[in-house]
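K.L.:
Fold the following, please.
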Amino acid sequence: MKVMTVFGTRPEAIKMAPLVKKLNETEGIESVLCVTAQHREMLDQVLELFQLTPDYDLNIMKQNQTISQITSNVLVGLEEVLKKEKPDVVLVHGDTTTTFAAALASFYQQIKVGHVEAGLRTYDKYSPYPEEMNRVLTGHIADFHFSPTEKNRMNLLKEGVIDDNIYITGNTVIDALFQVVDKPYEFEDETLKKIDFESKRVITVTCHRRENLGENMEHIFGAIRKIAEEFQDVEIVYPMHMNPKVRETANKILNNMERVHLIDPLQYQPFENLMAKSYFIITDSGGIQEEAPSLGKPVLVVRKETERPEAVEAGTVKLAGVEMETIYNLSKELLTNQEAYNAMAHAVNPYGDGHACERIVDILKKKL
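P.N.:
Now for the predicted structure:
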């Protein structure tokens, strides 16, 4: 059986790396890895960490590339690879433009598609954009739907997906997390080296989504500024996204503040260990909503909605929205109310136990 895995961005690579490693070590499976390099530098960092060497590298990244350019370049680039390799199944992940284009390219070659992290929905096609439509369209192409949770399965059933083609596996991001977090971890970043994680309460921040650019981001950073000014024992670490618009807003509101550290993006392993040492997380990222609860860290999601309602229902995540006062008040509650903090920190992560990759490989062996 030949299984081709295709991904192109850092988040995909993180979540697919443990699956590729599992495929590589499984007898009876010929594993082929193709990367599109939709994100070049950040992708390479993950490949190096997990010691993966692609069989094919489409290397499509260009400065200021549009979504249409990414889609067309992946479609054209993958066509020859698929014709040459003729895999039994192509595995894609989540909701990136690489994901959708790779699924479409496979369909054009009449090759089965396995969708890892299937069934996430906000039911707003412009939020997140373009991810919501990427995952919906991929779901309509896929033959195997590897869903992290029961709620994801129900979303797919509502869209007419056959139940026999849906498999609840947990999320592969937990598999990856458990491979890289070390309690005695030493940071290389000079700023992080100087932070006293034992006596300070560290809040890790990530904020980068397109729909938060502009006024929403100003509200988010305004709340973070208020927290830093009010709580002297709090240190805030924000590994800033490379997007110039994000950096401009962050520097305007948070630069030169005492105990607020605006640093360059971290590679995957140091970032996961930063989360592990943090008190809680403020984020608009999807993956962090899945990862942080496994580390016992409360998460405030600075978005209007989330495609991960299981975390909200489980109590590991709170939807803070994008209004400054709401974000500030929820943060203040975690800093002043130990009972509220413990309720979130000790809730059970609904996204799995670190064995999702094993389940996916077993399903492929039985079904192909």
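K.L.:
Every contact and neighbour count from this point should use C-alpha atoms.
P.N.:
Fine.
K.L.:
residue boundaries of the strands in the stretch 201-350 of the chain?
P.N.:
201-206, 234-239, 260-263, 280-283, 299-301, 317-319 (DSSP state E, counting those that start in this stretch).
K.L.:
So which of those is the most surrounded?
P.N.:
strand 299-301 (a mean of 27; mean count of other CA atoms under 10 Å).
K.L.:
Quick one: residues in contact with that strand.
P.N.:
280-285, 289, 292-293, 316-321, 327, 330-331 (CA atoms under 8 Å, 6 or more residues apart in numbering).
K.L.:
Then stretch 114-124?
P.N.:
For stretch 114-124, the external contacting residues (CA under 8 Å, 6+ apart) are 89-94, 128, 132, 135-136, 138-139, 142-148, 151-156, 171, 305-308.
K.L.:
now, which of those lie within helices?
P.N.:
Glu132, Arg135, Val136, Thr138, Gly139, Lys151, Asn152, Arg153, Met154, Asn155, Leu156 (DSSP state H).
K.L.:
Check those residues for burial and list the buried ones.
P.N.:
Glu132, Arg135, Val136, Thr138, Gly139, Lys151, Asn152, Arg153, Met154, Asn155, Leu156 (16 or more other CA atoms under 10 Å).
K.L.:
Second input sequence below; structure requested for side-by-side comparison:
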Amino acid sequence: MNPHVMVVFGTRPEAIKVAPVVRRLRADHSIDTTVVDTGQHAGLLEPVYATFGFDPDERLDVAVPGQDLTALATRTMTAVGGVIARRRPDLVLVHGDTSAAAVTALAAHYAHVEVAHLEAGLRSADLWSPWPEEANRRVIGQLASVHFAPTQRAADRLLAEGADAAAVHVTGNTVIDALLHTLDAAPPALPAPVQAALDAGRRLVLVTGHRRESWETGLADTAAGIADTVRDRDDVFVWAPLHPNPIVRAAIEPAFAGLDHVLVDAPLDYPTFCRAMQAAHCIVTDSGGVQEEAPTLGTPVLVTRDTTERPEALEAGASRLIGTDRAVVRAELAALLDDDDRYRAMGRAVNPYGDGRAAERVHEVVRAVLGDRAA
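P.N.:
Below you'll find the model as predicted:
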């Protein structure tokens, strides 16, 4: 009987980042691999599966409109716990910092199944920012027996917290694997309004935002700062593909109302988003993944958060942490548009998140771990 690894995820970013690992594991016929989609982002993951050429073995149904985090976590833990009991894996692999990852790790622990953590060791040092992700990461870090750290800094944090050095592996970030795979597959054309703006010589500012800690005022203030910057400029086009959450859209859309050089859009599939990052002059975002992806493309990033668990990009000069204050957002975006020296310096920064071979390294460790367990 082959050793058995179960990969569990619930959101689109998780699915994108685990996809290169799933492809590697499924190609290894000495390992049985079960892929579980919790259904948290129901309807958003089918394009991811098409892009990376795999489907989940289990599709759960934890998404209920309007449920709070406690309800989501409870439903997820119960559903995933049932799959673990039925499938009986030797190792459960989770990614990152979502509530799905945290409660899956706990369900595996309760079932006496070991946990491996992709993108381990990230810390903001602020339990409330990002919320609840920072707490989720710390919980998983305590439960995991295998840690895949994307950088040496992340590995050092785990060691400082008492992780066994033999269990910590520096792999790079799998999102770079995903990005390069997607760009190699001939990304799609940009939407007509965006392409027309680029053809007219306008610089593209790509905007995303969704963090829970910014729902009250941060998203609205960020959007207002961007609108202030570009309102009277004819050399810029803003593209804002927004998260489908109505709270997010209601916070951001009013600031852009009436601006004809702003396109507020639905969420993009991953290939189109990769193409957008590649075409952008700069990106204004609170996304963790974008902070990792954009340096590979030489696209500067303004991070609209007060803290980040990805300081490597800041130290490399690829991104700037600017918060969500309206005046600061306005000033920082204007500087990036008008200061050529600043822009060139950020665009030349070296990507600190790996070489696109992270999934290969993860696969090698998983094989070794499962081989040791079977011995």
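K.L.:
re the thing from before, mind putting the strands of the stretch 201-350 of the first structure into JSON lines with distance to Glu188 of the first structure?
P.N.:
Output for these, formatted as JSON lines (distance: least, CA to CA, whole Å):
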{"stretch": "strand 201-206", "distance to Glu188 of the first structure": "17"}
{"stretch": "strand 234-239", "distance to Glu188 of the first structure": "14"}
{"stretch": "strand 260-263", "distance to Glu188 of the first structure": "12"}
{"stretch": "strand 280-283", "distance to Glu188 of the first structure": "21"}
{"stretch": "strand 299-301", "distance to Glu188 of the first structure": "25"}
{"stretch": "strand 317-319", "distance to Glu188 of the first structure": "29"}
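K.L.:
The first structure: matching residues for stretch 141-149 of the second structure?
P.N.:
Alignment of stretch 141-149 of the second structure against the first structure: residues 139-147, by TM-score structural alignment.
K.L.:
can you give me how far the matching stretch is from the chain middle?
P.N.:
Mean C-alpha position of stretch 139-147 of the first structure versus that of the full chain (CA atoms, centre = their mean, to the nearest Å) differs by 19 Å.
K.L.:
Equivalent analysis for stretch 347-361 of the first structure, please.
P.N.:
15 Å.
K.L.:
gap between the two ends of that stretch?
P.N.:
29 Å (CA to CA, to the nearest Å).
K.L.:
In the second structure, which residues correspond to that stretch?
P.N.:
Structural correspondence for stretch 347-361 of the first structure: residues 349-363 of the second structure, per TM-score structural alignment.
K.L.:
Can you give me the buried ones in the matching stretch?
P.N.:
In stretch 349-363 of the second structure, counting by 16+ other CA under 10 Å, buried: 349, 351-354, 356-363.
K.L.:
distance of the aligned partner of Gly114 of the first structure in the second structure from Ala163 of the second structure?
P.N.:
Structural alignment places Gly114 of the first structure opposite Ala116 in the second structure (criterion: TM-score structural alignment). In this view, Ala116 of the second structure and Ala163 of the second structure are 13 Å apart by CA to CA.
K.L.:
just so I have it, where are all the helices in the stretch 151-300 of the second structure?
P.N.:
With helices called from DSSP state H, counting those that start in this stretch, the stretch 151-300 of the second structure shows them at 152-160, 174-184, 192-199, 218-230, 246-256, 270-279, 288-297.
K.L.:
which residues does the residue most central in space within the second structure contact?
P.N.:
With distances taken as CA atoms, centre = their mean, the residue of the second structure nearest its centroid is Gly289 (3.4 Å). Gly289 of the second structure makes contacts with Pro13, Val175, as judged by CA under 8 Å, 6+ apart.
K.L.:
can you rerun that using 10 Å?
P.N.:
Going by CA atoms under 10 Å, 6 or more residues apart in numbering, Gly289 of the second structure touches Pro13, Glu14, Ile16, Lys17, Asn173, Val175, Ile176, Arg310.
K.L.:
for Ser147 of the first structure, same thing?
P.N.:
Contacts of Ser147 of the first structure (CA under 10 Å, 6+ apart): 115-120, 153-156, 166-171, 351, 356.
K.L.:
Next: Ala160 of the second structure.
P.N.:
Ala154.
K.L.:
how close does the equivalent of it over in the first structure get to Ala320 of the first structure?
P.N.:
Taking TM-score structural alignment for the superposition, Ala160 of the second structure sits opposite Lys158 in the first structure. Distance, Lys158 of the first structure to Ala320 of the first structure, using CA to CA: 28 Å.
K.L.:
For Tyr364 of the second structure, grab the count of nearby residues.
P.N.:
Just to correct that, residue 364 of the second structure is Glu rather than Tyr. By the measure other CA atoms under 10 Å, the count of residues near Glu364 of the second structure is 12.
K.L.:
Okay, and it sits in which element?
P.N.:
helix 358-374 (DSSP states H and E).
K.L.:
Take the helices of the stretch 151-300 of the second structure and write them to JSON lines, including distance to Val103 of the second structure.
P.N.:
Below are the helices of the stretch 151-300 of the second structure laid out as JSON lines (distance: least, CA to CA, whole Å):
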{"stretch": "helix 152-160", "distance to Val103 of the second structure": "20"}
{"stretch": "helix 174-184", "distance to Val103 of the second structure": "22"}
{"stretch": "helix 192-199", "distance to Val103 of the second structure": "40"}
{"stretch": "helix 218-230", "distance to Val103 of the second structure": "28"}
{"stretch": "helix 246-256", "distance to Val103 of the second structure": "25"}
{"stretch": "helix 270-279", "distance to Val103 of the second structure": "26"}
{"stretch": "helix 288-297", "distance to Val103 of the second structure": "20"}
